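Enquirer: Structure, please.
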Amino acid sequence: MPYKPSRNIVRLCVPSRTCKMLGILSIVAVITTAYAANTSIPSSTGIKLQNGFERVYIQPFGNNGIRVRASLLRDPTGNELSALLDPPLEGPGGNQGLAYDQLVGFQGNANLTNGNIAAEIATGYLSFYRIESNGSRTLLTSEFTDDKALYPRYYIQEYKSPSFSAEFSFTAEPDEQIYGVGQQACCKDNSVNKKGQSIDLINFNSFVPLPVYMSNKGYLQFFNMPSQGRMEFSPIRTRFVSSEATVVDYWITTAEPGDYDTLQEQYTAVTGRQPTPPTFTHGYQQSKLRYFNQTQVEDLAQEFHDRQINVSLIVIDFFNWKYQGDWSFDPEYWPDPAAMTAKVKELTGAEMMVSLWPSVEDLSVNYLTLQEQGLLATTRDGTGISDSFAGVYTRLIDSTNPASREFLWKRLNESYFSNGIHNFWIDQADGGTLGEAFENNGQTIETIPYARAFSQYFIGTQEGAGKMYPWLHQQAINEGLHNLTDTPATATSCEYMSLTRSTFAGGQRYCSYLWSGDTMAEFPVLLQQITSAVSVAASGISSWTLDLGGFTGLDIDTAYGKELYVRWFAMGVFLPYMRTHGDRICDIPPPTTPSNANYCPNEPWSYGEENYPILKMYIELRYKLVPYVTQLFAMLQNNGRTIMRALYFDFSLSDPFVASATAANDPLVSHQFMFGPRILVSPVGVQNATSKEVYLPRLTQAMLDQNYTWTHWWTNTSYGQGGASVNVSAPLDQIPVFYLGSMADILSGNI
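Expert: Take a look at the predicted model:
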């Protein structure tokens, strides 16, 4: 079937000007719905502050939201890279371009309200307020000023081009708590509250920082810019730093303190909502590094069939190709992919997924065509080589170029999709290099501190636009899947999915899910992953998973490795996706060919006879929970309701200890999470543990009105209304889990 470009284009336009079509796919409806009941008509179409050579536009956008754009010497074009949907799914402000009805000069004053949020310019400085139900105003944040301080809107002009670096500073409170900012890197950062941190805005393996955060003061702020830079959360100042920009673009919204679901609803209404994934992804997903030939995959399917174990997705990892950039099976090891997928489906009913990398080496069958047609990313000072792997230097396909995305998808269709493999694993596509924070990936000299490549793309430089590289790589798969399945771009459900290691804000509107990258196989990392998960979920990305057991360092022949795997596997039952993967260590020597092959097993029956029935039981439990998981994703699509929830989401108002413990990043609270509205999960992260101290939060009044109590999953023992720690037995086959209400309702998805 011929490739068609996205049928739903985000247009960022200035009235009376021709739109520049960015080709940014949204798979959610872009028809503006009726305003929320508590949202009034904005008081103004917008404000333009003409501050000498600086122009600042302030406009209502979305429910209870305000968008601000600042530029130097010239107006924003309206065509800048953006993750915002225009018009938003809900609320005012769509297709307004740079409209305004208030023009303010140097040190001027003006006001704008949109629902419950107000923006005020006083002597040229901007403040944001929440309008309370009684009509009073509460300051959320304002541009930071002091007797001696840099301007809150601070620019450093690049003399070679119209771009500049920028530092925008806002007031903060010393006791303010900050949540979100994407997914922290493995493996030492156990924070949920980011206050006091300085977070680099550059993507690499396991690190997916997103310039969006929620405050416990009742607001969410998003910097709609894919540039590298920093977010700084000091005691009295929050500062956003952009390495390269032509416009500084941010959005802010508000809700009552503690109402994080409304903040997420309003944020996802302007950046997009997760379409519901296909039901097969809610089951058990089997993967390892790596099944390296067709016979292994067919034998694996036969084993699942013979052992009568459910499996919903079987994954083929990297180097299924001959050369990087082929995006096709090496026929020496995969002679008949169509027959393989048919046999897997016949034996297990499972779908299949295959890995693809963005790297291209000179020997690839596609290399010359990609070079000649300008479809590879370049570098500022060389031939486009940005990294190396497996003994060769590599370049990146430029997925920010629509022609590159079309080329990539045609190859994926010819090699995989047409042979029955409909799901794609986007690996190493973090941008700039081949996925790591360093150069010379896979070489022994990787610790030499070379500067990262100065990668340049169709849409701009790595410094100015690089965080959108993985986002547009996801789009390549999304466009292809929608075209080949003839699914409209406005569809709110997915037939197939991609798995990605990186993304940008708004990535939740793709048929895609994020995983946390290459993690260490250690008990402390198991717990650290909880904080990564709830942080990225607070940034709008709930479609998330990880490598059960960790990626690196798990020896399946050791008691430590077996116990760790069972503990991690148990947690996987209560994640948005239950996916095992890893580069296992064992007593079996690796083969000499093909490269990067590993015989070590990673199947449920690989971790000892005593653990096999436990792992099988956990898989069975996951399938019992499929109706609940399905409902969680339906809620996520409908209103952006977060799936993996730090305890502050639901209990910061009802339980003072949850609030104070979250502020301090106390592991008693930060290493637990709510899986949807009815299940509390407290994984065991200590070797040889037989019991676990679990903190049960004090229930909200709404929960008490429904006669909820905390009930132990395994014994059905009631532990009351919470507000205290309890010690529960925690053998390997009983991960500490508590539920609210009726288990029958949970298992039926009636929540």
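Enquirer: When you work out contacts or count neighbours from here on, use the C-alpha atoms and nothing else.
Expert: Will do.
Enquirer: Distance from the chain centre to stretch 424-444, please.
Expert: Mean-position distance between stretch 424-444 and its chain equals 18 Å (C-alpha atoms, centre = their mean, to the nearest Å).
Enquirer: how many neighbours does F329 have?
Expert: 20 (other C-alpha atoms under 10 Å).
Enquirer: residue contacts, it?
Expert: Listed by C-alpha atoms under 8 Å, 6 or more residues apart in numbering, the contact partners of F329 are N320, W321, K322, S415.
Enquirer: Between all of the residues you listed, which two are at the greatest distance?
Expert: K322 and S415 (12.7 Å; C-alpha to C-alpha).
Enquirer: Which residues outside the helix or strand hosting V68 are in contact with it?
Expert: Using DSSP states H and E, V68 sits in strand 65-72. Residues from elsewhere that reach strand 65-72 (C-alpha under 8 Å, 6+ apart): 53-61, 76, 114-115, 117, 119, 246-254, 266.
Enquirer: Now, these that are in helices?
Expert: Using DSSP state H, the subset of those located in helices is Q266.
Enquirer: Buried ones among the contacts of strand 65-72?
Expert: Neighbour-count burial (16 or more other C-alpha atoms under 10 Å) is assigned, among the contacts of strand 65-72, to 54-61, 76, 114-115, 117, 119, 246-254, 266.
Enquirer: picking that back up, overlap of the contact sets of K322 and S415?
Expert: Counting by C-alpha under 8 Å, 6+ apart, the contacts common to K322 and S415 are S328, F329.
Enquirer: I530 reaches H671, doesn't it?
Expert: Yes - the criterion here is C-alpha atoms under 8 Å, and I530 meets it with H671 at 6.0 Å.
Enquirer: so who does the closest residue to G460 other than its chain neighbours touch?
Expert: Distances taken as C-alpha to C-alpha, 6 or more residues apart in numbering place G466 nearest to G460, at 7.8 Å, with adjacent residues excluded. For G466, the contacting residues are P226, S227, Q228, G431, G432, G460, by C-alpha under 8 Å, 6+ apart.
Enquirer: Confirm for me that the fourth one is in contact with W471.
Expert: No - G431 sits out of contact with W471 when judged by C-alpha under 8 Å, with a separation of 9.7 Å.
Enquirer: Please enumerate the strands of the stretch 101-250 of the chain.
Expert: Shown for the stretch 101-250 of the chain, the strands assigned by DSSP state E, counting those that start in this stretch span residues 102-104, 110-114, 117-122, 125-131, 137-142, 153-157, 164-171, 178-180, 198-201, 212-215, 219-223, 229-233, 237-245, 248-254.
Enquirer: before we move on, what about the stretch 601-750 of the chain?
Expert: 644-645, 673-675, 679-681, 691-696, 711-712, 724-729, 737-739.
Enquirer: To compare against the first, here's the next sequence to fold:
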Amino acid sequence: MRRSMTSGIGLMALMAAAFAVCEAGPAVARAPAVAEDAAVRKTATGVEIRLADGVLRLDPWSDNIVRVRFSKTEAWTGNYNPAVIAQPGKVDWTLESGAEKVALKTPALQLIVDRASGEMTVLDAKGQRLTRARPRDGETAPSVQRFELNSQEAIYGLGQHQAGLMDYRGSSVLLQQINTDVAVPMAVSSRGYGVLWNNPATTRVDVATPQYAHSLRFASEAGGGVDYHLIVGPEIDQVIAGYRGLTGQAPLMARWTWGLWQSKERYETQAETLSIVQRYRQMGVPFDAVVQDWQYWAPGGWGSHQFDAQRFPDPAGLVKAVHDLNAHIIISVWPRFDLTTANHDELRKAGALFEPAYPNVYPAGEGRWYDAWSGKGREIYWSQIMRNLGRYDFDGWWLDGSEAELGGKPGQMAEVTTAAGPGAESFNSYPLMHTTAVHDGMRRDMPGKRPFILTRSAYAGQQRNGAITWSGDVEGDWHTFARQIPAALNFSVSGIPYWSADIGGFFGGDPQDAGYAELFTRWYQFGVFNPMFRVHGTGKGKALWDFKPDTQARLIAYDKLRYRLLPYIYSTAWEVTQRSGTMMRPLVMDFRTDANALRLTDQYMFGRGLMVSPVTQQGAELRTIYLPKGDWYDFWTGARLAGGRTLAVKADIDTIPVHVPAGTILPLGPVVSYADQPSQEPLEIRVYPGRDARFELYDDAGDGHGYEKGERATTLLTWSDTAKTLRLGAREGRYPGMKAVQPLKVVCVPTGKAQDVRYAGAETSVTLADCR
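Expert: Sure thing, here's the model as predicted:
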């Protein structure tokens, strides 16, 4: 919160006059120029400051990231933290120590510590105050910290929660893994900074609640002290890039993963599972993947990773048949084991199962859960999957119950003893360690495939494991549907880019019911603009053919749109991997200075070129949207609209409002039956004039790890709004199977005029003289 005070420059000048010590250092600071200050000690990574009630450590990790730790004693060095895998980099920083204050400065931020109170003021590179880390103010628990908020500041992130909030201001958020709630301790401020709270214990986060007015407060139930990374932007993309730099980059998922997925709880036989793929191919509707949900095993075989031979007589044949139809298949595996399985006994012998056995949430029975914090446990767990299921060539893994669910009661993990210590201290990080077991195993033992995981829970750093998190077993109603939008956006701005929901809700309705068909259609439209486009639920099937013909026609039209968007989506996925990008973007990421955009719960950018406004009201014909400042285009009609205003737009059952900012280049592909299907049809390049624009078009073989070795191609497309010219840059790179010539259709959206181009990789320019 910015109060009236001397400017950052004036404050620093006053401090400089008072300081007795001035030091500087890249990586390790130089020795003090004058007498040592016994309370301020340089360390190998930063500075240690003795305060009245404990020890404060400040360690620069990069120009815009500082790790902050506070404890009552020197012996404590930090909380259990499997999320952060980076090491401090070389940073040019200076330290100034005076009688009243200590200041650490990097090129991007300044931290000023009041030696009497322990209060730490955070300034940006221009000396503008971002926040203050408040003194403990009587807090007795060791892992509690408050940050000052200004009156207009919005706070986002913290994982996925179902309260329907975008900005958490005025609310209290519990970070504790449970079905439908995902705990990721990364908070992001609209003022352009983030806090990665390094504590996986159950944590209460209060955001300007009545008890903690004007404060962002973290309070963990376990842990030896305060431990967090402060990340300064100022742009939100820079904050997320800092988070990824600390916790790992998101690998590029295979092209097929961006197509349509069909799933159900559950397909009961091999024939039923295969029939789903066959039906899509018979209909000629674009489709890429089917999911084999749980209970494919015989009674008593949960955790055996073996099929019931009566219902699934030939698993290898099933997978081959799916592949022969140019589709893919993943299968459900749990971290839970029936007590009579050999896999249970192998893990228990290794000391890698939690005690005691827990009663199932569903169906009746009891079982034990493996300890994913155990390195040996992770190794055994994956080896059991590989020898029983991996040999059939499945394309990925559905990790259900990955919180871990245990007996289904909140907080149970705190009661167990884990390989990492008390469960209370490692609690929320279970899904990170669990997905690590599967990702690392698949990467090693199935080298021809990019790892793919669908999981019900997540923790900081999980993006590095090739995982998409879905929102859990949510209800199929309008209220729940509306809440999935801010849940997804806050999850994305927590730094983990890939999210999904059960289209239509897990507990869905009857596809033949007109009311449910409307809800499903709206959710399906939303799903087109999600990272993962996936239908799933219990009860009656929700495949296209389960709906009446008029609904089928609408769903097929949107399915085809998804496939037309694949070049845009795949290029955006490359941006996620290569530049720490975010696919599903709350408006604060692109319009941070627009106060009207900061708290919208039902609009977002899908990539940088499409603003999506899902329809969450039953019977809607219109919906109100806010267009941020600047010019925009209606995606459906091409009409140009002035921004900086609220307006009502068409939103009948056939239409989800989508708008494109002026200065956008949008690639659209042909409709194909599956994502990797070869096509000789041209790639449409839409130009939305009004500003200069750029877009990097990406392509590769679609699967495998060749892209990591340079087997990929990028083409930079730039639009000069003054010259009315689209420049196709020289193609950089190549990959096996790459087309020598790519036909293009360059379209000026306002005029509809098009030019055909045969792009062979050399720089080419296309002039659209009247494109305005």
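Enquirer: Scan the contacts of F329 of the first structure and report the most crowded one.
Expert: Top of these by neighbour count (other C-alpha under 10 Å): N320, with 27 neighbours.
Enquirer: That one pairs with which position in the second structure?
Expert: Counting by TM-score structural alignment, N320 of the first structure lines up with Y296 in the second structure.
Enquirer: Which of the helices or strands spans its match?
Expert: Using DSSP H and E, Y296 of the second structure falls outside every helix and strand.
Enquirer: ok, so what distance separates it from A460 of the second structure?
Expert: With distances taken as C-alpha to C-alpha, to the nearest Å, Y296 of the second structure is found 32 Å from A460 of the second structure.
Enquirer: aligned partner of L566 of the second structure in the first structure?
Expert: So, by TM-score structural alignment, L566 of the second structure is matched to V626.
Enquirer: ok, now how distant is the nearest residue to its match once chain neighbours are set aside from Q183 of the first structure?
Expert: Distances taken as C-alpha to C-alpha, 6+ apart place H282 nearest to V626 of the first structure, at 6.0 Å, with adjacent residues excluded. Separation of H282 of the first structure from Q183 of the first structure (C-alpha to C-alpha): 22 Å.
Enquirer: With P601 of the first structure instead?
Expert: On the measure of C-alpha to C-alpha, P601 of the first structure and Q183 of the first structure end up 29 Å apart.
Enquirer: what about these two, which has more around it?
Expert: The neighbour comparison of P601 of the first structure against Q183 (other C-alpha under 10 Å) goes to Q183, with 27 against 21.
Enquirer: Map the more buried one onto the second structure.
Expert: Under the alignment (TM-score structural alignment), Q183 of the first structure maps onto Q160 of the second structure.
Enquirer: What residues does its match make contact with?
Expert: Residues in contact with Q160 of the second structure (C-alpha under 8 Å, 6+ apart) are T180, D181, V182, A183, V184, S471, A487, A488, N490, F491.
Enquirer: and what of R622 of the first structure?
Expert: G283, Y284, V573, F574, M578.
Enquirer: Could you find the closest non-adjacent residue to the fourth one?
Expert: Computed as C-alpha to C-alpha, 6+ apart, the closest residue to F574 of the first structure that is not its neighbour in sequence is F675, at 6.4 Å.
Enquirer: Which residue of the second structure is paired with the one you found in the alignment?
Expert: Aligned partner of F675 of the first structure by TM-score structural alignment: F606.
Enquirer: same question, T262 of the first structure
Expert: T262 of the first structure maps onto Q238 in the second structure, with residues paired by TM-score structural alignment.
Enquirer: Confirm that its match sits in a helix.
Expert: Yes - judged by DSSP: H, G, I helix; E, B strand; the rest coil, Q238 of the second structure forms part of a helix.
Enquirer: tell me the contacts of A646 of the first structure?
Expert: V192, V534, S670, Q672, F673, M674.
Enquirer: residue range for stretch 332-339 of the first structure in the second structure?
Expert: The aligned range for stretch 332-339 of the first structure is 310-317, by TM-score structural alignment.
Enquirer: returning to that earlier point: distance check, the residue nearest to V626 of the first structure against L548 of the first structure.
Expert: In terms of C-alpha to C-alpha, H282 of the first structure sits 15 Å off from L548 of the first structure.
Enquirer: now N750 of the first structure
Expert: With C-alpha to C-alpha as the criterion, N750 of the first structure and L548 of the first structure are 28 Å apart.
Enquirer: more crowded one of the two?
Expert: Ranked by neighbour count (other C-alpha under 10 Å), N750 of the first structure and L548 place L548 first, with 24 against 12.
Enquirer: Not counting its neighbours along the chain, what's nearest the equivalent of the more buried one over in the second structure?
Expert: Under the alignment (TM-score structural alignment), L548 of the first structure pairs with I503 of the second structure. Spatially, and ignoring its direct neighbours in sequence, I503 of the second structure is nearest to V535 (4.8 Å; C-alpha to C-alpha, 6+ apart).
Enquirer: neighbours of the residue nearest to F574 of the first structure, just the number please.
Expert: 22.
Enquirer: just F458 of the first structure next, same as before
Expert: Neighbour tally, F458 of the first structure, other C-alpha under 10 Å: 17.
Enquirer: ok, it touching I397?
Expert: No - in this structure F458 of the first structure lies outside contact range of I397 using C-alpha under 8 Å: 10.6 Å.
Enquirer: Could you tell me which residues touch both of these two?
Expert: A377.
Enquirer: re the thing from before, quick check: which of the strands of the stretch 601-750 of the first structure has the most neighbours on average?
Expert: The highest mean neighbour count among the strands of the stretch 601-750 of the first structure, using mean count of other C-alpha atoms under 10 Å, belongs to strand 644-645: a mean of 26.
Enquirer: so that one aligns onto which residues of the second structure?
Expert: Residue span in the second structure matched to strand 644-645 of the first structure, by TM-score structural alignment: 584-585.
Enquirer: what's the distance between V113 of the second structure and L454 of the second structure?
Expert: V113 of the second structure is 44 Å from L454 of the second structure, by C-alpha to C-alpha.
Enquirer: An error on my part: the question was meant for K320 of the second structure.
Expert: Using C-alpha to C-alpha, K320 of the second structure is found at 21 Å from L454 of the second structure.
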